[in-house]
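1. Could you look at this predicted model? Sequence included:
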Amino acid sequence: MALAKSTKRQTRGVVTDRLASAFIAGFLALSLVNPGHILPAASAQARHTAIQTDWPVYGGQSADDRYSALHQIDRTNVHKLKVAWTFDTKEPGGLQTNPLIVGRVLFGFTPTQKVIALDAATGKNLWTFSTGTPGLQPTRGLSYRTDGTQSILFAGLLSNLYAINPATGKLISSFGDGGKIDLRKDLNEKDVTQSFAALTTPGLIYKDMIIVGFRAPETEPALHGDIRAYDVHTGKLRWIFHTIPLPGEPGYETWPKDAWKVTGSANNWAGMALDEKRGIVYVPTGSAVNDFYGFDRIGDDLYANTLLALDANTGQRLWHFQGVHHDIWDRDFPSPPSLVTVRSHGKQVDAIAQTTKQGYLFLFDRTTGKPLFPIEEKPFPASTAPGEKASPTQPVPSIPAPYARQLLTADVLTTRTPEAHAWAAEQFKTFISNGIFVPFSVDKQTVVFPGFDGGAEWGGSAVDIKTGVIYINANDIVWTGGLTENKPGGSLGANVYQSQCSICHGGDRKGNPPAFPSLIDEQKRLSDAQITEIIHNGKGRMPSFPNVEAARLTAVLEYLKTGDIAGSATPTPKSVNRNEIAGAKIYDKNCAICHGDDLLGAPSNYPGLLGVRLRLTDQQILANIHNGKGRMPSFQKLTDADTASLLHFLGDSASPMVESAVTSNNSSKKEVESALTPPGGLAKYRFTGYRKFLDPDGYPAVQPPWGTLNAIDLNTGKYLWKIPLGNYPELAAKGLANTGSENYGGPIVTAGGIVFIAATNFDHTIRAFDSRTGTLLWQGDLPYAGNATPATYMIDGRQYVVIATSNARNPKGPQGAAYVAFALP
């Protein structure tokens, strides 16, 4: 399973292996299944040639070009589009799904992660699949596979990948464990029950394998972000690529010694692209944890923030490009790359384009990894945070120009009203604003422009395969961030909150609404049970935290009630309802009679259990539970679920960071320990939280445009056009229109000369633009925001455009979620 050894050709930039002597030739030979109902998947090139009428892959095709050869809807008639059907999920929450359309069936998700099959011509529900456990993670798509005899629909729900019969909505029990596999396994982890993984973006099908990444937390503990391929029939692991290299693997030297033992993520959450003809899968990865203070991972940190070209048959690395060295800004590659053919230096070159949060677009020869536009390693400032060592250089493309602004100056501040400008000017005086790749300082806010949500985001870009023009929607607003000291001596609840929650909700619990809600008075709105469910299962952009076991969870609940920083470190607050916590109920029923409800025991007769998981391994604890020890009886009646809940309640283990960090760039143990706060393993500094730079009225505190749609000719690197995307309806009503707005989701482009995109947060609109000029040709009203990527397909000679809508990113608006399809009359 280990990564095969390779030959490196250079230290930074693009690095290649000796390419295999021959790549997989020819396309998959797939035949029709269930004629008129489910169609086979084929190669992107073949589908385009045959005029593909469905949308069987996330993004349209495995090349992720978001291109459709359909042209019934074109520049001359797009203005006639009308709503063909609407499917109301009757659920609140986020809906970011780019649905699949295979034959006459649309496959999608609901906000609570039910899988649905709809008649794609009418919107009628055909079946619904539910695990029985509501999920609240983003679910952006599904995967479909057929070999002519069996069709399989793959759906990522919470930490599991399910194999579903697309005709019936029933599990295919021969896959994995009764129809599912746990994505937390196969990652060198000791206890996956305390880990989080979610397949927010679907895997790619190649031959008889499904290749997957996953979403992981932004803080410790986090799983390794390894890329894996599983057998589509059995669920068995076929290959694995370690994004945090093991000893002896290339890239290991870019981390501290044994970093793989204590560091996590470097994961692919954004999606992938596949060159089926060559048998190469292209995988963009995110940062390692912790995102903003990397004292324990000094070095370039390969293969975090890297575009990987892997042999899709074996997982062997062919070449790679790292877009950010030692990322301490959360500058993940945010979207799948796009395959395209361009003309470079007089020759046709099969290329790959990768967008970024910081507004850069990189273009490579997709076989060799050679940049098609120059990339220069430019110097950037050193870190002033004790224990941190920022990379001295970062890669910057000379062409194309960035599609988002990167420097906040006084003349860019908002002029929406005199009062807003005066407020912004005062705030600006307190910021560090020196452009991109400026390391965060302690107790000082540093400008991040474009913000943590880009630039580009997960919606991806669209490429017209006929012209080589790429269409990218981008956010263009300011966020800020900084570091502050993790001061010891606080209550357990305060310490857990600061280490796990403050990264989004802020050290003061005020958050940054609407993206990151305030948690002040949260327990007046939600019960302990509701908060516990959200913490353990996640919701929206918030990941789950199964590692926060119940003993610490009760302390967090107490802290959220009182805000008491200096409270007791003993995790047994009486005001928390222990009957709402599974592990606490099991403990109270079986263990408290001897060890006390406060876990303090009665030494020497009954030992205290506070911190027991720091003293004993889980295997030792489980052996004592099942077999008994001394005067303690056995508890064989407890199920595996019971003991897992009990372990959560009893506590977790600290991470051994110090020895790993000592080896980083000759750091001394004293230097590393100065970056730690007792008990060992807690970083001395933490991120102050994501902060949008919004004026007192809630609008971006910079001048428009606040969101854009960009058309770039990849043959030349030149812009064809750039326009604002989106409006704030209340501002437009006052005459301030065409401002652009935050946007999440992506475009598609068709042979009819149309770019379709919704994406905007506030105006509930889907738009059609002339792909040549950027002229707005049509716009349609939506019930909610179209924070997703559209799909287009044809049934019975009629072309449809469908978009998933919801309002999770605008909690002040009407709540709900629906799929809406448009067609010509």
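-> Good, I have the coordinates. Residues are numbered from 1 along each chain as shown.
2. C-alpha only now, for contacts and for neighbours.
-> Fine.
3. Looks to me like residue 535 is in a helix.
-> Yes: assigned with DSSP: H, G, I helix; E, B strand; the rest coil, residue 535 falls within a helix.
4. What is the burial count for it?
-> When neighbours are counted by other CA atoms under 10 Å, residue 535 registers 19.
5. thought residue 270 was touching residue 336?
-> Yes: at 5.8 Å, residue 270 counts as touching residue 336 under the criterion of CA atoms under 8 Å.
6. between those two, what contacts are shared?
-> Counting by CA atoms under 8 Å, 6 or more residues apart in numbering, the common neighbours of residue 270 and residue 336 are 284, 458.
7. Spatially central, which residue of the protein would that be?
-> residue 269 (4.2 Å; CA atoms, centre = their mean).
8. mind listing what that residue touches?
-> 199-201, 213-216, 285-286, 334.
9. what secondary structure does it sit in?
-> Classified using three-state DSSP, residue 269 is coil.
10. hmm, back to that, name the member of the contacts of residue 269 with the most neighbours.
-> residue 285 (34 neighbours).
11. helix/strand/coil for residue 302?
-> Going by three-state DSSP: residue 302 is coil.
12. Would you quantify the distance from it to residue 318?
-> Per CA to CA, to the nearest Å, residue 302 is found 14 Å from residue 318.
13. more crowded one of those two?
-> residue 302 (27 against 23).
14. Residue 298 is in contact with residue 325, correct?
-> No: with contact defined as CA under 8 Å, residue 325 and residue 298 do not form a contacting pair (10.1 Å).
15. about what we covered before: residue 270 and residue 336: who's more crowded?
-> For residue 270 and residue 336, the more surrounded residue by other CA under 10 Å is residue 336, and the numbers stand at 30 against 27.
16. then this one, side by side with the first:
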Amino acid sequence: SEAAGGHLVTCTPFNRVVALDPVTGKEAWIFDPQIDTENLAAGRFNCRGVTSWSDTSLAADEAAVTACAHRVVLATNDRRLIAVDSRDGKPCADFGDGGEFDVTPLILELKPANQLDGMQLMSPVAIVNDVIIIGGTANKFKDVSSMNGALRAFDVRTGEHLWTFDTLIREGEGASDYDVGGANVWTTMSWDSERDLLFAPTASPSPNYYGALRPGDNLYSNSVLAIRASTGELVWHFQAVHHDNWDWDIPTHPLLVDITRDGQQIPVVVVLTKTGVVFVLHRDTGEPFHEIIERPVPTDGMPGDEYSPTQPFPVVPPPLMKVGLTPDDAWGFGFLDRNDCRKKIESLRYGEDDPDDPYAGYYTPITEQGTIMYPMVGGGMNWSGGAFDPERNVLVTPVAQLPYYVRLIPNEKIEPSDNEMAGLPMGPPDYIKGAEYGLQHGPLLSNLMSPCTAPPWSKLVAVDLDVGEILWEQGFGVIDKMVPGGFMPLPLEYGGPFSGGAITTRGGVVFMGASYDERFRAYDIDSGEKLWEVMTPFSANATPMTYERDGKQFVVVSAGGHAWSPLPKGDYIMAYALPD
């Protein structure tokens, strides 16, 4: 707002906060927290956004002359919570210690781990009325006892610590041992200030792919938690995956939307998942808006691991991608490529496909043989999720369709490696600290490095959320910049890796970057037709935003590339004005 300075505010991977003129892009102010760059806990620098707050207890004339009546709040890679005045970027002296609060001592108070490996604050904080809530990352791949995934709340004016919510049940029926970590909220949260509700999407428990040391459903991992923000009380929860051995987190903020049915607006929570399914829940109670059933799933996995005999599935909408992968699905640019993929699929466990059952093939247990994950660890849906058009009841979301594999390996068969990627995607095998097995995992590729499933490897999908029907789907993303040697110059919409979400406008236009091909696109929400495309200096691996200023509507997106992309990185903010 103009009262808050009227700036467009963003952050860099090093947590520098930059305020720009929203019309000209001219720099207004910069705040640099000078983070610790020597002790990086989670392997990369990242800032996924900042959050604004205005003191509504002050009259407008009083707020205009009160320092920090309007604030920008950020959480940093080195685990600090910082508040600055949104008008000039100066630290808020009344917040914490000179404008900041070090969260590290609170983190070290809780079991498990009592250490900081993998713990950074990367996502924007939630602010519900006058309460800040933060989550954090955790190293769940390679440690039975990763960081405790607790949520923590603070007073937005003073920085005082208000409450802590442990995201795993520790006592009573279904309790997880204090050696189990994870269930953290690494992604963005949502909130409904009128209801005083925070909606927190939790990750899997630790370790990701081996559950013998954490029996039970591991509540409240892989869940959406509706929490009373003022008190930290749990109002309701919904668990999307029981006893997760596939790293199928809730990867993005729950969408808080109103579905119009028979002339009435019904407030719901839309849960987008890595499994490619969409759950729709009533916002006040967590009860299903569309029916959800528990279906039997395979349990013939690792010895001693108590798999859940059932998993929840919505009756509608159907999965937003094909589920299950067999040797007949093998694909390649040529015969040799395809044959190589077929042999790799035949050597692994895979979920059987059934044309009459859209859910066949889910939840194939991961074993020493190695198991194909399709959908993969990156989705289905992933970070930044989708967007909703309230006039049409239409959800639009990007969906990944890349095959993946995971293999558990007895410790005695693992050769120690100094490779920094050991135990991570595409790296050599590595131990899981505290377990008798290690792991190796990565995308399922041919010898020519092409995915072993047919394109498109990413697509944009539109869903009518009232009736639960898929309306259209459109492949997005080209591979001209990703193919080694540049032998694929044609802009084929084969799709590929992406990171970022979509937005919708009232005029029925969908804007999205996300893909690694250095392009920004617009689509017709009714048909999926691509309306417009422009090259960006670097890949726009972010979610756009739109605003109106001086009678014009702008769409802006960060275009800096992605840490895991082989393409160059930069630091651009791109702004586009819609026609009058």
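-> The structure has been received and is ready for your questions. Quick caveat: nothing in here was measured; it's all calculated off a predicted structure.
17. After superposing, what score do the chains get?
-> The TM-score (TM-score structural alignment, normalised by the length of structure 2) is 0.88; 544 aligned residues with a CA RMSD of 2.5 Å.
18. when you align them, which residue in structure 2 goes with the residue nearest to the centre of structure 1?
-> Matched to structure 2 by TM-score structural alignment, residue 269 of structure 1 sits across from residue 186.
19. Give the helix, strand or coil label for residue 340 of structure 2.
-> Here residue 340 of structure 2 is recorded as helix under three-state DSSP.
20. What residue in structure 1 is paired with it?
-> So, by TM-score structural alignment, residue 340 of structure 2 is matched to residue 423.
21. same thing with residue 400 of structure 2?
-> Per TM-score structural alignment, residue 400 of structure 2 is aligned with residue 475.
22. Give me the aligned partner of residue 209 of structure 1 over in structure 2.
-> Aligning on TM-score structural alignment places residue 209 of structure 1 opposite residue 131 in structure 2.
23. Wait, its match touches residue 153, no?
-> Yes: counting by CA under 8 Å, residue 153 is a contact partner of residue 131 of structure 2 at 6.4 Å.
24. out of these two, which sits in the busier spot?
-> The neighbour count for residue 131 of structure 2 versus residue 153, taken as other CA under 10 Å, is higher for residue 153 (25 against 20).
25. name the element the more buried one belongs to?
-> strand 151-155 (DSSP states H and E).
26. need the next SSE after that strand, C-terminal direction.
-> Next along from strand 151-155 of structure 2, by DSSP H and E: strand 161-165.
27. Just give me how far the next helix or strand after that next one sits from the chain centre.
-> Proceeding N to C from strand 161-165 of structure 2, the next assigned helix or strand is strand 190-192, under DSSP H and E. Centre-to-centre, strand 190-192 of structure 2 and its host chain are 16 Å apart (CA atoms, centre = their mean, to the nearest Å).
28. name the helices or strands packed onto strand 190-192 of structure 2?
-> Applying 3 or more CA pairs under 8 Å, 6 or more residues apart in numbering; DSSP states H and E, one finds that strand 190-192 of structure 2 contacts strand 126-128, strand 197-201, strand 255-261.
29. try 6 Å this time
-> On a contact count with 3 or more CA pairs under 6 Å, 6 or more residues apart in numbering; DSSP states H and E, strand 190-192 of structure 2 meets strand 197-201.
30. The stretch 251-400 of structure 1: strands as residue ranges?
-> Using DSSP state E, counting those that start in this stretch, the strands of the stretch 251-400 of structure 1 run over 273-275, 280-284, 306-311, 317-322, 338-344, 347-355, 361-365, 375-379, 393-397.
31. okay, those, which one's buried deepest?
-> strand 280-284 (a mean of 27; mean count of other CA atoms under 10 Å).
32. Specify, as a residue range, where that one falls in structure 2.
-> Using TM-score structural alignment, strand 280-284 of structure 1 pairs with 197-201 in structure 2.
33. Please compute how far that stretch lies from its chain's middle.
-> For stretch 197-201 of structure 2 - counting by CA atoms, centre = their mean - the centre lies 14 Å from the chain centre.
34. try stretch 417-427 of structure 2
-> 23 Å.
35. same question, stretch 495-513 of structure 1
-> For stretch 495-513 of structure 1, the distance to the chain centre is 19 Å (CA atoms, centre = their mean).
36. Give the buried residues for that stretch.
-> Neighbour-count burial for stretch 495-513 of structure 1, counted by 16 or more other CA atoms under 10 Å, picks out 495-507, 509-512.
37. cool, stretch 818-825 of structure 1 as well?
-> Those buried within stretch 818-825 of structure 1 under the rule 16+ other CA under 10 Å are 818-824.
38. again with stretch 795-805 of structure 1
-> 799-805.
39. for stretch 376-396 of structure 2, same thing?
-> 376-389, 392-396.
40. try stretch 731-738 of structure 1
-> residue 738.
41. Which stretches in the stretch 251-400 of structure 2 count as helices?
-> In the stretch 251-400 of structure 2, the helices defined using DSSP state H, counting those that start in this stretch lie at 335-346.
42. follow-up on the earlier one: so the match of residue 209 of structure 1 versus residue 53 of structure 2, what's the distance?
-> From residue 131 of structure 2 to residue 53 of structure 2 the distance is 10 Å (CA to CA).
43. Please apply the same query to residue 111 of structure 2.
-> 32 Å.
44. against structure 2, where does the biggest helix by length in structure 1 fall?
-> If you go by DSSP state H, structure 1 has its longest helix at helix 550-562. Using TM-score structural alignment, helix 550-562 of structure 1 corresponds to no residues of structure 2.
45. Now do that helix: distance to the chain's middle.
-> 27 Å.
46. same question, stretch 154-166 of structure 2
-> Centroid displacement of stretch 154-166 of structure 2 relative to its chain, using CA atoms, centre = their mean, is 24 Å.
47. Any idea how far apart the tips of it sit?
-> Start-to-end span of stretch 154-166 of structure 2 (CA to CA) is 15 Å.
48. returning to that earlier point: next structured bit after the longest helix of structure 1?
-> By DSSP H and E, the next helix or strand past helix 550-562 of structure 1 is helix 582-590.
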